[in-house]
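[1] only geometry, no sequence info:
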């Protein structure tokens, strides 16, 4: 006969228990533990986006277009530099002896050609700038929406400012940079933050061009004598050089941010808790 308590070993006592159960006190009735309280279920349904619906769209194609257009801006600036150097030489010849080499007619032809070339360079710069600006704004809005997918709550400015911030006086001096840095941080690999040095360098050069370009061209328009024109041309040449460097930095920013977003999208969604 098996033990009445454990039903495993044979009973060895008159009470019908095995030696092990007989040595232990009576455990009494076994109580059933109360069920643990049920935790409140997590809310279901789509997460509300603080800046409106956001979806991923590849920035690669529009990013390449922006780089091409910024390259056109650089080419137009180089054309303007050449035209400026030519204008400087012609005005130098006029300032030296009043007629230059070849007499009055030759000087007038050179002066007319220099004026035409300088005007054409200005038109090319203006056209290239506005064309590049359109492509850049399209790209900027796309990477902003992508960044909202990566981090919906990491943006200090509303989405509408992504376009308008460039045109509103005063705020245009810092809103675009703030939006760009938010996009930059949201697009960085999970758990890291890409350095801001490149963005800050580009933005600094951009602000410099905003202040020196109007002043330099205004000085050129007000110049009357050959010496004044030469001095104004030098200022414009410096402005063109700064603009070229700013465009190069803008290309690097576009390439870097486009690559970060493309790589982050390919890695897929970040697991919860990361």
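    Structure's in. What do you need? Because the structure is predicted, anything quoted here is derived from the model rather than measured. Residues are numbered from 1 along each chain as shown.

[2] rest of the way, CA atoms for contacts and neighbours
    OK.

[3] In terms of helices and strands, where is residue 195?
    Following DSSP states H and E, one finds residue 195 outside all helices and strands.

[4] Included below, for side-by-side comparison, is a second structure:
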């Protein structure tokens, strides 16, 4: 879907042949997939707390009624929820990057030549180790700025939401690596119990990051959609 041609005022010449394309469908897909990620996070929390409770009972000597099958099921629940999360995250990442590139291309129409990085960076930035922890955020800030009504202020709307999402996402990544490594290296009942608790907390952080990502995707998509409609409806521009 493309919008009508919108001659938005800009001190920079427009890019020939570039038109606005609606990001709404992709935003719905990203939102739905992030919802699946959140469900997977909840399953990880449940499986981790179950494992923690079982290890706590074993550590306290309360092994009456336990059998190897119950412990195996708890372990399978941990592994299965993590696999589901991995699949959901992979699918989400692919669609999210497509959406991210779409809104970056739209931003070029709203503010041709005025943004700090070329549209191709909206894809490439995610695959650069270490730098992918801050370059995508700067691109997102540019897109928020470009989506503002004219005249644009230096501080884009919803920057607080952007910062909250990005901070939560980076923290969730760092904490997840710590929790996962601790759980994988855990030896002994008490170590597994404590590590399972860390995994549950990590999934909670990831759930928060996914929720904030949904809000950011919806806000930026809505801002671009509103600007596109306002521009196409404005006569004599």
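    That came in fine, so what should we check first? Predicted model only: the values in this text are computed from it and were never measured.

[5] care to give me the TM-score?
    Here the TM-score for the pair of chains, by TM-score structural alignment, normalised by the length of structure 2, is 0.88; 221 aligned residues with a Cα RMSD of 1.7 Å.

[6] what's the neighbour count on whatever residue of structure 2 lines up with residue 76 of structure 1?
    Counting by TM-score structural alignment, residue 76 of structure 1 corresponds to residue 40 in structure 2. Neighbour count of residue 40 of structure 2, defined by other Cα atoms under 10 Å: 24.

[7] now residue 271 of structure 1
    Residues near residue 271 of structure 1, counting by other Cα under 10 Å, number 7.

[8] need the contact list for the residue nearest to the spatial centre of structure 1.
    Residue closest to the mean C-alpha point of structure 1, counted by Cα atoms, centre = their mean, is residue 180 at 4.3 Å. When contacts are counted by Cα atoms under 8 Å, 6 or more residues apart in numbering, residue 180 of structure 1 touches residue 199.

[9] Now check it against structure 2: what is it aligned to?
    Structural alignment (TM-score structural alignment) places residue 180 of structure 1 against residue 140 in structure 2.

[10] in the superposed pair, what's the mean gap between the helix or strand hosting its match and structure 1?
    Using DSSP H and E, residue 140 of structure 2 sits within helix 135-146. Aligned to structure 1 and superposed, helix 135-146 of structure 2 gives a mean residue distance of 0.4 Å (mean Cα distance after the TM-score superposition for structure 1).

[11] so the helix or strand following that helix aligns onto which residues of structure 1?
    Remark: after helix 135-146 of structure 2, the chain's next helix or strand is helix 159-185, criterion DSSP H and E. Using TM-score structural alignment, the residues of structure 1 aligned to helix 159-185 of structure 2 are 196-222.

[12] quick revisit: show me what contacts the match of residue 76 of structure 1?
    Shown in contact with residue 40 of structure 2 (Cα under 8 Å, 6+ apart): 81-82, 84-85, 88.

[13] For stretch 208-220 of structure 1, give me the average deviation versus structure 2.
    Using mean Cα distance after the TM-score superposition for structure 1, the mean distance for stretch 208-220 of structure 1 is 1.0 Å.

[14] An error on my part: the question was meant for stretch 258-265 of structure 1.
    Stretch 258-265 of structure 1 sits 0.7 Å off on average (mean Cα distance after the TM-score superposition for structure 1).

[15] And that stretch, what's buried?
    Neighbour-count burial for stretch 258-265 of structure 1 flags 258-262, 264-265 (criterion: 16 or more other Cα atoms under 10 Å).

[16] what angle sits between the helix holding residue 140 of structure 2 and helix 159-185?
    Relative orientation of helix 135-146 of structure 2 and helix 159-185, computed by axes from the mean of the first three to the mean of the last three Cα atoms, to 10 degrees: 160 degrees.

[17] how far does helix 135-146 of structure 2 sit from the chain's center?
    15 Å (Cα atoms, centre = their mean, to the nearest Å).

[18] For it, list every residue counted as buried.
    Per 16+ other Cα under 10 Å, helix 135-146 of structure 2 contains these buried residues: 135-137, 139-146.

[19] what about structure 1, which of the contacts of residue 40 of structure 2 hold up?
    Retained in structure 1: 81, 84-85, 88, out of the contacts of residue 40 of structure 2 (criterion both residues aligned by TM-score structural alignment, their matches' Cα atoms under 8 Å).

[20] Using ChimeraX, define a selection of the buried residues within these.
    Per 16+ other Cα under 10 Å, the buried members of those correspond to this ChimeraX selection:
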select :81,84,85,88
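
[21] about what we covered before: which member of the buried residues of helix 135-146 of structure 2 is positioned nearest residue 30 of structure 2?
    Closest approach between the buried residues of helix 135-146 of structure 2 and residue 30 of structure 2, by Cα to Cα: residue 140, at 15.8 Å.

[22] From residue 219 of structure 2, how far out is that closest one?
    Distance from residue 140 of structure 2 to residue 219 of structure 2, counting by Cα to Cα, to the nearest Å: 12 Å.
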